[in-house]
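[1] Quick one, structure for this:
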Amino acid sequence: MSLVPPTSLLPPEQMFSLQVGTKLFQISGYSLNSDSPNLFTDFFIENESATLFIDRSPQVFKLIMDHLQGYSLNIENESQFTFCFLDALYFKLPRLQDLIKNSEYHYVCVGGQHFKLAKTLLAQPGNSPNYFDMTCRSLFDDVRSVYLTMNLARPPPQSPPYVNRSPVFLSDLVTLLQGGVLDLTPERRQSLIQECRYYRFLRLEQQLVPAQISWNPVLQTEEVVLQLKDIKCKFVSIPLRSPDPSQEEEPTPKKRRLISNISWTAVRYRRPYVDADLPRARELIFQFCNSEATLFFIKNAKTIHVAISGQTLVRFRSVFQKVLAENKINLNTYEKQNSLLVLPASLSLCCMRVNTVPCRNVSALVDEMHFNEQVLDFNNPNNINQLVPGLKLELTKSLWKLGISDNKLLMIAVKAEAISGLKEYNKTLGYV
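    You can find the predicted model right below:
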């Protein structure tokens, strides 16, 4: 039985001498033919008995010799990985170049710590392509292009992959990707989310984003609670309604009519990547986490509005403006002076606390609070500066649904905490 490789350029049984740096290597023609044609076969075809002198690293060449002799490459770190690829180019070893390029691992140094990351660990949709895929591809393509097009004597110097980030955080991300569970503080969770965005682990980011998913037995629907800042506008949707109820895209249970006598359709949300297989999007409950939302109760008209300002307004627009415009609702019509977005609101089903005290009857709130406050009359678009009797509450934290009906908007409060004035705000301050 012949041991000659398919492409036999050198006598298989003959030994050839290679002086790499300060070390002499002896290797058979069979091994040199295994990844040919290459620099070695080109030389020894013309100089069969000579010794080939190569001014390269003998440590790196030992790995390359293992490859030529049929062993799998045992690369330990990003330096070996990079230098092996450079020498695979220099020695013109096509099969080794492909093996390194299609390696099962990413080799990288993060903050001084070496990582060997299995590509299968990062292969889920959303986690790939990622930072490591792109930097590795750049390493291969850029170095090879420069070396070949400029006809250099040797490959250009290339630093091993290094990332100036926290190795501890990347270790945590690897643990999560492997299916592990971590006890995370809110601050640590936010740091890991930032790391996911840097490395483009977009699916893992969504798994880390704080979210509460539950089945609402009254509305017979599934709901998801998210902070407004964590919502991606691309994945917000409004269920289509057909004039023929039997043709509705998303059938609405009979229990849904809970706000006055109008059936409001709640905006829905499907989290990217992690909810891709859901048959239908969940009803969205979004959270305001700061004091940039204010409730205005107009006493005589018995109406309620919520005014949104600052960064909360900017974020609200970025999340909902596009999907509302697609449904012929223009948010600009709700914008008032002083950069306020003023939306009609319903608190009839809201679990609310005012000045830390539970408020059982929100509709009677203005009558119960015995003081004569003057607030802006948002019911009079012709004279926005007019003051009328009412009540203003600053929301410190609140949960909302956004209802749609006949091209109209309604902010439906689910849960809220509010304060009624400066004294109550001062109570919330702590000592340093």
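
[2] CA atoms for contacts and neighbours, from now on please.
    Will do.

[3] quick one: the longest strand along the chain to chain centroid distance?
    Longest strand in the chain, counting residues (DSSP state E): strand 387-405. A distance of 31 Å separates the C-alpha centroid of strand 387-405 from that of its chain, computed with Cα atoms, centre = their mean, to the nearest Å.

[4] With stretch 68-87 instead?
    For stretch 68-87, the distance to the chain centre is 33 Å (Cα atoms, centre = their mean).

[5] list the buried ones in it?
    68-69, 73, 75, 77-87 (16 or more other Cα atoms under 10 Å).

[6] got the contact list for the strand or helix carrying Val168?
    Counting by DSSP states H and E, the element that carries Val168 is helix 167-177. Identification of contacts with helix 167-177 by Cα atoms under 8 Å, 6 or more residues apart in numbering yields 110-113, 121-122, 181-182, 191-192, 195-196, 204.

[7] how far is it from where the chain is centred?
    15 Å.

[8] same thing with stretch 413-430?
    The answer for stretch 413-430 is 33 Å, by Cα atoms, centre = their mean.

[9] buried ones in that stretch?
    Result for stretch 413-430 [16+ other Cα under 10 Å]: buried residues 413-420.

[10] circling back to that earlier point, which strands and helices lie in contact with the longest strand of the chain?
    strand 265-266, strand 282-288, strand 293-298, strand 373-376, strand 408-419 (3 or more Cα pairs under 8 Å, 6 or more residues apart in numbering; DSSP states H and E).

[11] follow-up on the earlier one: for PyMOL, what selects the buried ones among the contacts of helix 167-177?
    In PyMOL, the members of these classed as buried (16+ other Cα under 10 Å) are selected with the following command:
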select buried, resi 110+122+192+195+196+204
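
[12] Identify the farthest-apart pair in the contacts of helix 167-177.
    Maximum pairwise distance among these (Cα to Cα): 25.1 Å, between Gly112 and Val181.

[13] contacting residues around Tyr107?
    Applying Cα under 8 Å, 6+ apart, we find Tyr107 in contact with 77-78, 81, 114-117, 161.

[14] Please apply the same query to Thr135.
    Pro161.

[15] That one should be in a helix, yeah?
    Yes. When DSSP: H, G, I helix; E, B strand; the rest coil is applied, Thr135 is found to be in a helix.

[16] The structure of the following sequence is requested for comparison with the preceding one:
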Amino acid sequence: LPHEKVFSIQVGDTLFRLSGASLSSDAPSYFTHFFKSQRHSNFKEYPVLYIDRSPEVFRDIVRHLQGYYVVPKDAYHFVYLYADAHYYQLPKLAKLLFNSEIFVRIGSCQFNIPRELLTKPGDSPNFFTLGFSSFFASPQEVFPGTRGLIRPPAVAPPSVPTHSNDLFAQLLQALKGTPIKFESPEHRDALLRECRYYHFRGLEQRLIPFAISKNLLTGREDISIRLKDFKPQGASIENSDTERRTMEYKRPFVDDEARELVIQVEKNEFILRAHDVIAG
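    The predicted structure is shown next:
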């Protein structure tokens, strides 16, 4: 579009006037396609483009087209912007929002989660990256089965209403590197259950109770963990020169070296043979 030309777009009950330079800043788009198609019409001036969408959301899209960085205010604002970025076929804005913070409501609170926080070893892929990748990967996947509709359907922001926002806030702090002060064994177990739900496997291993001690008989270090925290992928059988077979263990995604394993068994748990544990 001619950069010096001014184009009129009415969204809802509000008229916007944008330069060709602004409209061309994120193109090809619904706007550039429409006005280019009118170039050889009999009108001396370009016609007004009428769109029955929200002028409030469009104001932020105008700021984006004018070169300003648009930051979603909350989960609803994010969904509205993302839906209209696809509706108006704005590839740069859609990509910007796809790579922005993850906006989600946990319990009664909203969280803005930096994506880089969810890429640590063992913590990715997880509940959020998997959900957002499949939900926001393309217009067809954002609004499946809507080809031919005149507008996208209403979409609610991602939410997990049945889980604790307090526990999730503590997990976020742990992902940032802040140590968690466990109030009780029950508190630790509640956090571990949340780790498993959100698929934070690496964080789970960092939060399980364990102890490392020196075995005076073998001169090697032991690692002691609860049976319910045992992960088969962390175990291996080691044969020594004395034909003594030992099970070695390192916490997945956390430990670099394996240590001789000591399993803590509670009264209501069964003791399994080493090869049964590994096979299971």
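
[17] Quick TM-score on the pair, please.
    The TM-score (TM-score structural alignment, normalised by the length of structure 2) is 0.89; 271 aligned residues with a Cα RMSD of 2.2 Å.

[18] compared with structure 2, how much does the helix holding Val168 of structure 1 deviate?
    When structure 2 is overlaid, helix 167-177 of structure 1 sits 0.7 Å from its aligned residues on average, using mean Cα distance after the TM-score superposition for structure 1.

[19] matching residues in structure 2 for that helix?
    With TM-score structural alignment applied, helix 167-177 of structure 1 matches the range 165-175 in structure 2.

[20] in the matching stretch, what's buried?
    165, 167-168, 170-172, 175.

[21] quick one, strands of structure 2?
    6-11, 14-19, 49-51, 102-106, 109-113, 159-160, 210-214, 221-226, 235-239, 245-249, 259-264.

[22] The ones you listed into JSON lines, with extra columns for distance to Ser124 of structure 2?
    What follows is the strands of structure 2, written out as JSON lines (distance: least, Cα to Cα, whole Å):
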{"stretch": "strand 6-11", "distance to Ser124 of structure 2": "40"}
{"stretch": "strand 14-19", "distance to Ser124 of structure 2": "42"}
{"stretch": "strand 49-51", "distance to Ser124 of structure 2": "40"}
{"stretch": "strand 102-106", "distance to Ser124 of structure 2": "14"}
{"stretch": "strand 109-113", "distance to Ser124 of structure 2": "14"}
{"stretch": "strand 159-160", "distance to Ser124 of structure 2": "19"}
{"stretch": "strand 210-214", "distance to Ser124 of structure 2": "23"}
{"stretch": "strand 221-226", "distance to Ser124 of structure 2": "24"}
{"stretch": "strand 235-239", "distance to Ser124 of structure 2": "22"}
{"stretch": "strand 245-249", "distance to Ser124 of structure 2": "22"}
{"stretch": "strand 259-264", "distance to Ser124 of structure 2": "26"}
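
[23] Can you check which of those gets nearest to Leu149 of structure 2?
    It is, among the strands of structure 2 and with distance given as Cα to Cα, strand 49-51, at 14.4 Å.

[24] Let me know the closest of the buried residues of stretch 68-87 of structure 1 to Leu341 of structure 1.
    Glu78 (52.6 Å).

[25] And for the spatially closest residue to Leu376 of structure 1 that is not a sequence neighbour, the neighbour number?
    Leaving out its chain neighbours, the residue that sits closest to Leu376 of structure 1 by Cα to Cα, 6 or more residues apart in numbering is Leu387, at 4.7 Å. By other Cα atoms under 10 Å, 14 other residues sit near Leu387 of structure 1.

[26] Leu387 of structure 1 contacts Phe297, doesn't it?
    No. The criterion here is Cα atoms under 8 Å, and Leu387 of structure 1 misses it with Phe297 at 11.9 Å.

[27] How about Ile208 of structure 2, nearest residue that isn't a chain neighbour?
    Using Cα to Cα, 6+ apart, the closest residue to Ile208 of structure 2 is Asp229 (6.9 Å).

[28] scratch that, Tyr198 of structure 2 is what I was asking about
    Here the residue nearest Tyr198 of structure 2, using Cα to Cα, 6+ apart, is Phe127, at 4.9 Å.

[29] Check the alignment and tell me where that neighbour lands in structure 1.
    So Phe127 of structure 2 corresponds to Tyr131, using TM-score structural alignment.

[30] Next one: that match relative to Arg200 of structure 1, how far apart?
    6 Å (Cα to Cα, to the nearest Å).

[31] ditto for Ala418 of structure 1
    In terms of Cα to Cα, Ala418 of structure 1 sits 38 Å off from Arg200 of structure 1.

[32] and Phe200 of structure 2, what does it touch?
    Contact analysis of Phe200 of structure 2 by Cα under 8 Å, 6+ apart lists 122-124, 126.

[33] With distance to Ser236 of structure 2 and neighbour count as added columns, please give those in a markdown table.
    Converted to a markdown table, these look like this (distance: Cα to Cα, whole Å; neighbours: other Cα atoms under 10 Å):
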| residue | distance to Ser236 of structure 2 | neighbour count |
| --- | --- | --- |
| Gly122 | 19 | 18 |
| Asp123 | 23 | 21 |
| Ser124 | 24 | 17 |
| Asn126 | 26 | 19 |
